[in-house]
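[1] here is the input, now give the coordinates:
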Amino acid sequence: MFALLGVPVAFIIILLLVRKKFPYGISIIIGAVIIGIFCRFTVEDFLNSAVETVKDKDTLNLTAIIILIGILGYSFKKTGQINITIDELRRLFGEKTVLAALPAAFGMLPIPGGALMSAPVIEPEANRLGLTPEHKTYLNIWFRHTLLMVFPLSAMIILSASLVHVSVYSVIVRLFPLFLIAVTTGYIVGLKPIKAPPRHEESGSLLKALYGLSPIIVVIILNIVFHIGFAVGLVVGVLLLFIENKVSVKEAAHMVKKGFSWEMAVAIVGIMFFRQIINNSGVVTDIMNLLEGTPTILLMVGLPMVISLFTGLAVLSIGVSFPLLFPLSPLPPPLFAAILYTSAFTGYLASPLHLCLILTKEYFGCSLLNVYKRFLPSVAVLVCYNVLLTMFLL
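    Now for the predicted structure:
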């Protein structure tokens, strides 16, 4: 029973450290060490767990993928290639649709607080249509994150799939109904009320829009068609981006250096170390005995959502809750991953600590309370779907 106390203590310490702006990778490692101490780990036990973590193929592969996604995202921004897609989307779609398409396009760039990049881009269109600051904020946040439910290069989806040892696409297939519900909700709440004037702009080119996204498309094709891992595919994608933009070796080295994120690398290693400690400690068996009779739905839907809500970090929620709850789940791994991903994602969307939400509402100059009046009912739709799905499956 003493070992079990380490889990809530670790959670509290992790939450406190993250709230104090401590790097969340280090926070998770500290949480893992606390669990190990409560489980009476020796120094040798900790060292063995650390060695197992860094030697694990999943750890190495996942860390490489997350680092390369960061480099690709930064390089997209610096070369300006994403602007090709954005300009064509402006011409291809009407004013209303472009307010959803532009944030979604920027959403493919894995940059913390990246909603601040798309906010100025949609502002002229939104102003022309007479939208309120709260309405602009809703559109920018909602549609920026909707695509992350089915985007194969989303760090959150890759991590979720990796932690339960299934393919990214098996999780995406289970998330697709949620994606459709989110798009429909966003349309009804955000786009339908807008009255747009007739368009007089020249037509855009879908081929040019796809060309702007070619490095990402190549990564996905290499993975689906040729079964080449994301890590290798991302290297090809980055090189293709450099070639398309005639980037010099010096400029490329600078982009790689700037796009490299030690914080994300440590976060992934920390999450995998946490998982290793959980597995080696045997604390999951104690948790199963303690929670016998507790509705599984409460754990699967509630825990990841609460962690995301209090931290504003979906990756942290996924990394902590998956290792704890996966052994307790009677569901197939892809379904388990989809349900917990949705729980973590909805808590992240609604969190007052969500960086994208904070930056966007500050940019458009509106209060969080007024944004929530439109935003929270939309999040509630996704939560209700997840609860009903979990109840049906269990």
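
[2] please count neighbours and contacts with C-alpha atoms only from this point.
    OK.

[3] contacting residues for the residue lying closest to Pro334 once chain neighbours are set aside?
    For Pro334, the nearest residue in space outside its immediate sequence neighbours is Val171; the separation is 5.1 Å by CA to CA, 6 or more residues apart in numbering. Contact analysis of Val171 by CA atoms under 8 Å, 6 or more residues apart in numbering lists 157, 161, 334-335, 337-338.

[4] which of those ranks first by neighbour count?
    Taking other CA atoms under 10 Å to define a neighbour, the member of the contacts of Val171 with the most is Ala337, carrying 31 neighbours.

[5] touching, it and Ile158? I think so.
    No - the pair Ala337 / Ile158 is not scored as a contact, 10.5 Å apart, by CA atoms under 8 Å.

[6] pick the one among the contacts of Val171 closest to Val381.
    Taking CA to CA as the measure, Ala338 is the one of the contacts of Val171 closest to Val381, at 16.2 Å.

[7] now name the helix or strand holding the residue nearest to Pro334.
    For Val171, the element it lies in under DSSP states H and E is helix 168-186.

[8] so what's Leu131 up against?
    With CA under 8 Å, 6+ apart as the criterion, the residues that contact Leu131 are Ile194.

[9] three-state assignment of it?
    coil (DSSP: H, G, I helix; E, B strand; the rest coil).

[10] measure it to Phe364 for me?
    Using CA to CA, to the nearest Å, we find Leu131 at a distance of 11 Å from Phe364.

[11] how about the helix or strand that contains Leu4: buried residues?
    Using DSSP H and E, the element containing Leu4 is helix 2-19. For helix 2-19, the neighbour count (16 or more other CA atoms under 10 Å) marks 3-4, 6-7, 10-11, 13-15, 17-18 as buried.

[12] closest to His200 out of the residues you listed?
    Where the buried residues of helix 2-19 are concerned, and distances follow CA to CA, His200 has its nearest neighbour in Val18, at 49.2 Å.

[13] and this one, please, so the two structures can be compared:
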Amino acid sequence: MAVFTWISFIASIAVILVFSKFNIGLALFLGGVVLGLLLLPISTLLEQLLDTILDPSVILLALAVGVIPVIGGLMEETGLVDRLVQNLRVDRRLFLGVSPALIGMLPMPGGALMSAPLVEKAGEDVLGNVKSAINVWFRHIPQLVYPFAASLIVSAKIANIGLYSAIPFMAPPVLVCSALGYWLLLRKVGRGVAYTEKASFRKAVLPLMVILAAPLADFTILKALKPEVREAATLVAALISLSLAWVVGRPGLRRTGMVVLRMRPWSFSAIIFGMFFFIRVFQSSPIPAMITSIEMDASILCLTLGFLLGFATGRIQIPTSIVIPVFLARYGLASMPPLVFSSIYFSSYLGYIISPVHPCVTVSLEYFKSNLSDYIKILILPTALSMLAAAIPMIYWLI
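    Presented below is the predicted three-dimensional model:
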């Protein structure tokens, strides 16, 4: 029976890995179905499906995560992103790092293509493979701490810890990535200024308000109103930011409709339902009890598995949705210590950063006419050093 249970779990992971190339939400749903059909009674599987669909926190989170990419799409469509970046006033090195990072706070498919022209403009004398690495490395750093990064929101919920409790523990990874990125990618770039037009503070502050409105509103609502369902604050905050983007950008109804169709918010919402369905099925199966009965090194579980799944899928949500429940089951915890969460999230993030199936990697390589092997050669040192940094919180927790 034990062998069959492990085979069933591995089969469900294989289904997720295969179908994640086409649709992440569908992949997670099918993984849950396969696991449930093999290990649970049909009645229990259907019960978990209904519980997922009817859970208010899951519904609100799915709606909020669906709104977030539309905000980015409206800012792109109306030129708010260009206004923000073009009115920055920093030297060339910082421009190469800051411009992808700012655009990285706006989750949108193919977003790396938005920052690529800016990196190209500021780095005309920089090798293509280096520009690809700069574009991807710095673009994703905000996902480690930005309160409206969908992967961070969802991962914190899976770990059953407050988002704003987790964020302070993610600050060291941000510092590590920023320092290594500057030292290994930007240090040799000249400091020449990359601007030809006069800056306007007013033009920069309006799009910045749209980006910052959501996390500020979310934090304020949580502290002031203390809603019974935490995700209600997230949805309201996302809608506030969406409204600001619409008012400031003035896209009109027709262009707004086009943005919605292009951003496909329903696919982001589907990821949430698929993810929590898989987790519920996992928790109802015999697997958690089996995991608690075996000896397992936490550092190997968190760092190696998180990194490998991030690399294999080109996603953060998939490794965290698998590794976090396994860790909680192994140690019999209801919620994850923030130190451990930072290790899991950071290691999954690092695998995702250099994954050949990560869309931002592929579009950057194409744009800068570089290749995957050179890209990985450039990032292997900062990634390896970052993995060592990711191990420190885990070692501290184990001690």
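
[14] need the TM-score between these chains.
    The TM-score (TM-score structural alignment, normalised by the length of structure 1) is 0.92; 385 aligned residues with a CA RMSD of 2.0 Å.

[15] returning to that earlier point: what residues does the helix holding Leu4 of structure 1 touch?
    If you take CA under 8 Å, 6+ apart as the criterion, helix 2-19 of structure 1 is touched by 23-24, 27-28, 30-32, 34-40, 283, 286-287, 307, 310-311.

[16] likewise stretch 193-206 of structure 2?
    Identification of contacts with stretch 193-206 of structure 2 by CA under 8 Å, 6+ apart yields 83-92, 95, 121-122, 248.

[17] ok, stretch 32-44 of structure 1 next?
    Against stretch 32-44 of structure 1 from outside (CA under 8 Å, 6+ apart): 2-7, 9-10, 46, 273-274, 277-278, 281, 283.

[18] identify the farthest-apart pair in these.
    Of all pairs in these, the most separated under CA to CA is Phe2 and Phe273 at 21.4 Å.

[19] which other helices and strands contact the biggest helix by length in structure 2?
    In structure 2, ranked by residue count with DSSP state H as the criterion, the top helix is helix 372-398. Of the remaining helices and strands, those touching helix 372-398 of structure 2 by 3 or more CA pairs under 8 Å, 6 or more residues apart in numbering; DSSP states H and E are helix 128-139, helix 163-181, helix 298-299, helix 338-353.

[20] make TSV out of these and add distance to Lys377 of structure 2.
    Rendered in TSV, the data for these read as follows (distance: least, CA to CA, whole Å):
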stretch	distance to Lys377 of structure 2
helix 128-139	9
helix 163-181	14
helix 298-299	25
helix 338-353	13
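
[21] most neighbours per residue, which of those helices?
    Among these, ranked by average contacts under mean count of other CA atoms under 10 Å, first place goes to helix 338-353 (a mean of 27).

[22] that helix: how far from the chain's middle?
    How far helix 338-353 of structure 2 lies from its chain's middle: 11 Å, per CA atoms, centre = their mean, to the nearest Å.

[23] and for stretch 33-50 of structure 2?
    28 Å.

[24] name the nearest residue to the residue nearest in space to the middle of structure 2, ignoring sequence neighbours.
    Here the mean C-alpha position of structure 2 is nearest to the C-alpha of Ser151 (CA atoms, centre = their mean), at a distance of 3.4 Å. Taking CA to CA, 6+ apart as the measure, Ser151 of structure 2 lies nearest to Gln317, with 5.6 Å between them; neighbours along the chain are not counted.

[25] what lines up with Leu54 of structure 2 in structure 1?
    Leu54 of structure 2 maps onto Lys55 of structure 1 when the alignment is built from TM-score structural alignment.

[26] residues near that match, how many?
    Neighbour count of Lys55 of structure 1, defined by other CA under 10 Å: 11.

[27] repeat that for Val54 of structure 1.
    Neighbours of Val54 of structure 1 under the rule other CA under 10 Å: 14.

[28] quick check: it touching Thr63?
    No - counting by CA under 8 Å, Thr63 is not a contact partner of Val54 of structure 1; they are 10.1 Å apart.

[29] contacts only, for the alignment partner in structure 2 of Val379 of structure 1.
    Matched to structure 2 by TM-score structural alignment, Val379 of structure 1 sits across from Thr383. Under the criterion of CA under 8 Å, 6+ apart, the neighbours of Thr383 of structure 2 are Leu350.

[30] sorry, back to before: let me know which of the helices and strands packed on helix 372-398 of structure 2 is the nearest to Val189 of structure 2.
    Put simply, out of those the one that sits nearest Val189 of structure 2 is helix 128-139, at 10.3 Å, with distance taken as CA to CA.

[31] where in structure 1 does that closest one fall?
    Going by TM-score structural alignment, helix 128-139 of structure 2 lines up with residues 133-144 of structure 1.

[32] that stretch vs structure 2, mean deviation?
    Taken against structure 2, stretch 133-144 of structure 1 registers an average deviation of 1.0 Å after superposition, with mean CA distance after the TM-score superposition for structure 1.
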